[in-house]
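Turn this into a model:
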Amino acid sequence: MKQKFSIIIAGLVSVLCSCAKIEHKKIDDPAYLRVFNNLNYTVALENKDEEQPFLTMLIDPVTDAAGMPTSAAITGDFLDQRNSYAPPYPSHVGTSNSFRNPEYPGKEDVLVGPVLNGFDLSSWAQIPSGQHRVMFMYRPVSAIPFFNLEDRLKKKVLLDTVLQLDSREVYTPHILQKNFKTKENGMLLRREIFHKLSLSDSLVYVNFYNMSAEGYDATDKTKKPRNPDAGMLQYGIKDEANIWMSLYTADALTKPVPGYNFRFLTTLKRNNTSNAVSSYFSFPLFADNAADGIRTTAWQRFSLLAPGLDPFNNPYNDNDGEVVNGNYAVISCYGNGTHASFERYICSRPNMIVNIHSGTNNPQSFATVNTIEIVNGTAYLTTVQRKYPTPIY
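Sure, this is the predicted structure:
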């Protein structure tokens, strides 16, 4: 009986230890880091010589005499291709259904950013500010941690560089393909500024980037991967494209919000070398006059057209996405990333207006700050929000 009691106690201690809260060491002078892997291709027969776009990030690695990493101050492992939507909260931490991590920190249980100037930085990891050596390594698609891999699998370097990360600054590094023909890969490090701007809670903000590889647009579509989720965008857009925004409510595609039918925003030029922050454009949270100031059903539709094309008289409007040749694409931020019943061949992403239970309102609509990044025929939406009032039950 005594032996059985000891086994029960040991088991209880084991359970308690496994559930113990992880204590993170305080970082006195942090920078904030969120990393995306934009290598959105699949290795197949036609590109069998490329490495699998599955990575490990090593910050301040220790290497042996042959240059192979043996440890690192910070490891971001299992870094998979990013999801098409990066929500305004850490949606991956604690999930265990897969070893794949769609961003860093993502699933990593690390010390995250605070609320800075009202913005929630819990999707950014804290790391010590200053100069850091950063390596990105190719690794096999498996659940084996990087440093437990065989030595021969820990030698494939994608990038080895030094970054200066300043105190209290917000950084978003992007691993991406620089040249579609040569298959050169690299990194673009962007220092964000949204938390430094005087932004209104009554306006929704968005900016745009085309970080596609050089030569992607000009390459024959038969040599590009199919991505039906991107609709007419799947084969890319022209290196220069005009962006027009329309706002709609509910399912009324035929009735745009007055004043917001094909409103010109900007001319977008492909650039995967500059880390300059693009200008933000805004529209009212309650642009629809029928909204009650608490909840709106408004959603956004962005039309991307080659220079010279008129959105009101677009010859590609009724196309099936197969012959637009980069001249036309549509991104609809509708619902929760689902396709509206009336939308065909459209790249669909979640609404930029967040509708959530807040206070006594269920739901309430809130404005956000958004970024749309186009990379080789895929559009990625990142949304950042302010903190909302706690629901009252």
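
okay, CA-based contacts and neighbour counts for the rest of this
OK.

So the spatially most central residue of the chain versus residue 30, what's the distance?
In the chain, the residue lying closest to the centroid (CA atoms, centre = their mean) is residue 86, at 4.3 Å. Distance of residue 86 to residue 30, computed by CA to CA, to the nearest Å: 23 Å.

returning to that earlier point: my read: the residue nearest to the centre of the chain touches residue 379, true?
No. Between residue 86 and residue 379 there is no contact under CA atoms under 8 Å: 11.4 Å.

re the thing from before, and the residue nearest to the residue nearest to the centre of the chain when sequence neighbours are not counted, what helix or strand is that in?
Excluding its sequence neighbours, the residue lying closest to residue 86 (CA to CA, 6 or more residues apart in numbering) is residue 382, at 4.6 Å. Taking DSSP states H and E as the criterion, residue 382 maps to strand 378-384.

outside of that strand, which residues touch it?
The contact list for strand 378-384, computed with CA atoms under 8 Å, 6 or more residues apart in numbering, reads 83-89, 119-120, 227, 230, 233-234, 236, 331, 347, 349, 352, 368-374.

Likewise for stretch 194-211?
Taking CA under 8 Å, 6+ apart as the rule, stretch 194-211 contacts 116-119, 176, 239, 268-272, 278-286, 352-353, 366-376.

Now, the residues you listed that are in strands?
116, 119, 176, 268-269, 281-284, 366, 369-375 (DSSP state E).

Spell out the secondary structure type for the residue nearest to residue 169 when sequence neighbours are not counted.
Using CA to CA, 6+ apart and skipping residues adjacent in sequence, the residue nearest residue 169 is residue 31, 5.3 Å away. Classification of residue 31 by DSSP: H, G, I helix; E, B strand; the rest coil places it in strand.

if we can go back for a sec, between the strand holding residue 382 and strand 369-375, what angle do the directions make?
160 degrees (axes from the mean of the first three to the mean of the last three CA atoms, to 10 degrees).

Please enumerate the helices of this protein.
2-18 (DSSP state H).

Could I get the full set of strands for the stretch 201-350 of the chain?
With DSSP state E, counting those that start in this stretch as the definition, the stretch 201-350 of the chain shows strands at residue ranges 203-210, 240-249, 263-269, 281-284, 298-305, 328-333, 347-349.

Next, the second sequence, to be compared with the first:
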Amino acid sequence: MYKLLIRYAIAAGLLLGMAACSKVEYTRIDAPAYLRVFNNLNYSIGLANKDQRQPFLTMLIDPVMDADGIPAGAAIVGDFLDQRDWYAPPYPSHVGSSTSVNNPEYPGKENVLVGPVLNGFDLSSWAQIPSGKHRFMFMYRPRNTVPFGQLEAKLRNIVLLDTTITLIEKEVYTMHILQKDFETKENGILVRKEQFHKLPLSDSMMYVNFYNMSAKGFWNSDDNRKPTYNIGALLNNGIKDHANVWYSLFKGNSLSSPLPAYQFRFLTAIHRNTSSDSVATYFSIPLFADSASNGIHTGVWQRFSVMAVGMDPSTNPYNDNANNTYGNYGIITCYNNGLDKPVSERKAWMLPNMLVNIHSGVYNPRSFATVNTIEIVNGVAYLTTIQRKYPPPVY
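Have a look, this model is predicted:
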């Protein structure tokens, strides 16, 4: 079992300019909500958009303004909020990382009090936030290592978003900063009140839901203006606003070993959305879909085919070597740690396996099902995996 860290360092009215070495005052939140924040502004700055600001942010919750209307403090600060990682693992992997101050999510590296195990689900990647009504400000900041409160005033006055949100006690929230319109560069906030911890989910099933949170006009814009992440992946050019998702399961290290009963099975329809906070339906996939497995460990992995409405895997006109599918077809493969590809895999967007294989009880490894969310944002697929409480190893 991963040793989860308890993190919290909020003092109401904390001044942004406090030195990094100042004493941390730990406190208790009697009526918390649980919050996780992702920066989905995944564009890079080049000649085509050199006038855009770097998508590098500071989050201020309940800011205190000085006489000139410039933030001088805040109840909660999430600084150095960088573009999110493609994979948000089922444990707080960024805590203790000292290679960079940049934070791929909030709380991420922040030393804050986090959520508990709630109904069997580990919330250690969500920060505890006092419930109630809060003002959220997201500020552009320079890409350097100077804390926001120590920046000169003119660099603390560039507002990306300013809004008020009410958080309900003991509810679990995921907040997304995203681009709503690719042409106008309009940005916005999407706050989703999660439901996974309230659902009667089976331990023998893995669950996944899908969102397309791409900006309006992204998929049909000029490809030269799109992000350069993972060049060559079919998904990179975007996917049409209305699409369907099929899934296939494989074992081994190549595409030559599909599970016959789980090849191109329809999963769900997805529709581009950057405003609705509704939670997409979770769909189940058996943990031990391979009948040859021993019920303890399985090497099965997942591959998702995303196709425009009207297309079908059996009549797909595009092969996996296509140079451009014009928003009609993309592949997402969840294999091993997401850093290598199965044999014969060519232009899939690579993410880690959704099944967690760890030392648990007397078994090393043992396979566990998880709850997963895949979010497609402007040609990039992001995976968030949530784990349940596992039995610790027996040594």
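
TM-score of the superposed pair?
For this chain pair, the superposition-based TM-score is 0.93 by TM-score structural alignment, normalised by the length of the first structure; 375 aligned residues with a CA RMSD of 1.6 Å.

And residue 85 of the first structure, how far from residue 152 of the first structure?
To residue 152 of the first structure, residue 85 of the first structure is 34 Å away according to CA to CA.

The two - which one has more neighbours?
Of the pair residue 85 of the first structure and residue 152, residue 85 is the one with more neighbours under other CA atoms under 10 Å, namely 15 against 8.

Alignment lookup: residue 36 of the second structure to the first structure.
Mapped onto the first structure by TM-score structural alignment, residue 36 of the second structure lines up with residue 34.

From residue 210 of the first structure, how far off is its match?
Taken as CA to CA, the span from residue 34 of the first structure to residue 210 of the first structure is 19 Å.

Looking only at neighbour counts, state which of the two leads.
Set side by side, residue 34 of the first structure and residue 210 show more neighbours around residue 210, with 24 against 21, by other CA under 10 Å.

quick one on the thing from earlier: tell me which of the strands of the stretch 201-350 of the first structure lies nearest to residue 7 of the first structure.
Between residue 7 of the first structure and the strands of the stretch 201-350 of the first structure, the shortest gap by CA to CA is with strand 347-349, which sits at 52.0 Å.

That closest one aligns to what range in the second structure?
Alignment of strand 347-349 of the first structure against the second structure: residues 349-351, by TM-score structural alignment.

which residues touch residue 27 of the first structure?
By CA under 8 Å, 6+ apart, the neighbours of residue 27 of the first structure are 126, 127, 128.

any idea what residue 276 of the second structure aligns with in the first structure?
Residue-level alignment of residue 276 of the second structure against the first structure, with TM-score structural alignment as criterion, gives residue 274.

cool, and residue 380 of the second structure?
Under TM-score structural alignment, residue 380 of the second structure pairs with residue 378 in the first structure.

show me what contacts residue 137 of the second structure?
Applying CA under 8 Å, 6+ apart to residue 137 of the second structure gives the contacts 59, 60, 61, 62, 63, 159, 160, 161, 162, 163.

Counterpart of the first one over in the first structure?
Meaning residue 59 of the second structure. So residue 59 of the second structure corresponds to residue 57, using TM-score structural alignment.

Correct me if wrong: that match contacts residue 138.
No. Using CA under 8 Å, residue 57 of the first structure makes no contact with residue 138, being 9.2 Å away.

show me the contacts for residue 169 of the second structure.
31, 32, 33, 130, 131, 132.

how close does it sit to residue 128 of the second structure?
10 Å.

shared neighbours of the two, anything?
Shared contacts of residue 169 of the second structure and residue 128 (CA under 8 Å, 6+ apart): 32, 33.

My guess is residue 44 of the second structure contacts residue 227. True?
Yes. Using CA under 8 Å, residue 44 of the second structure is in contact with residue 227, at 6.5 Å.

picking up where we left off before, quick check: the strand holding residue 382 of the first structure compared with the second structure, mean distance?
Aligned to the second structure and superposed, strand 378-384 of the first structure gives a mean residue distance of 0.2 Å (mean CA distance after the TM-score superposition for the first structure).

same question, stretch 70-79 of the first structure
Mean for stretch 70-79 of the first structure is 0.2 Å (mean CA distance after the TM-score superposition for the first structure).

Number of residues surrounding residue 73 of the second structure?
A count of nearby residues for residue 73 of the second structure, using other CA under 10 Å, gives 23.

Which residue in the first structure aligns with it?
Aligned by TM-score structural alignment, residue 73 of the second structure pairs with residue 71 of the first structure.

Leaving aside the residues adjacent along the chain, what's closest to that match?
Nearest non-adjacent residue to residue 71 of the first structure, counting by CA to CA, 6+ apart: residue 62, 5.2 Å away.

How much space separates the one you found from residue 72 of the first structure?
Distance, residue 62 of the first structure to residue 72 of the first structure, by CA to CA: 6 Å.

between those two, which one's more packed in?
The neighbour comparison of residue 62 of the first structure against residue 72 (other CA under 10 Å) goes to residue 72, with 18 against 14.

Stretch 243-257 of the second structure: which residues count as buried?
Neighbour-count burial for stretch 243-257 of the second structure flags 243, 244, 245, 246, 247, 248, 249, 250, 251, 253 (criterion: 16 or more other CA atoms under 10 Å).

And the residues you listed, which is closest to residue 40 of the second structure?
For these, the closest approach to residue 40 of the second structure (CA to CA) belongs to residue 243, at 20.7 Å.

quick one, what contacts the nearest residue to the closest one once chain neighbours are set aside?
Spatial nearest neighbour of residue 243 of the second structure, chain neighbours left out: residue 308 (4.2 Å); criterion: CA to CA, 6+ apart. Residue 308 of the second structure is in contact with 239, 240, 242, 243, 244, 327, 328, 329, counting by CA under 8 Å, 6+ apart.

so what's residue 295 of the second structure closest to, chain neighbours aside?
Closest to residue 295 of the second structure by CA to CA, 6+ apart is residue 288, at 6.3 Å.
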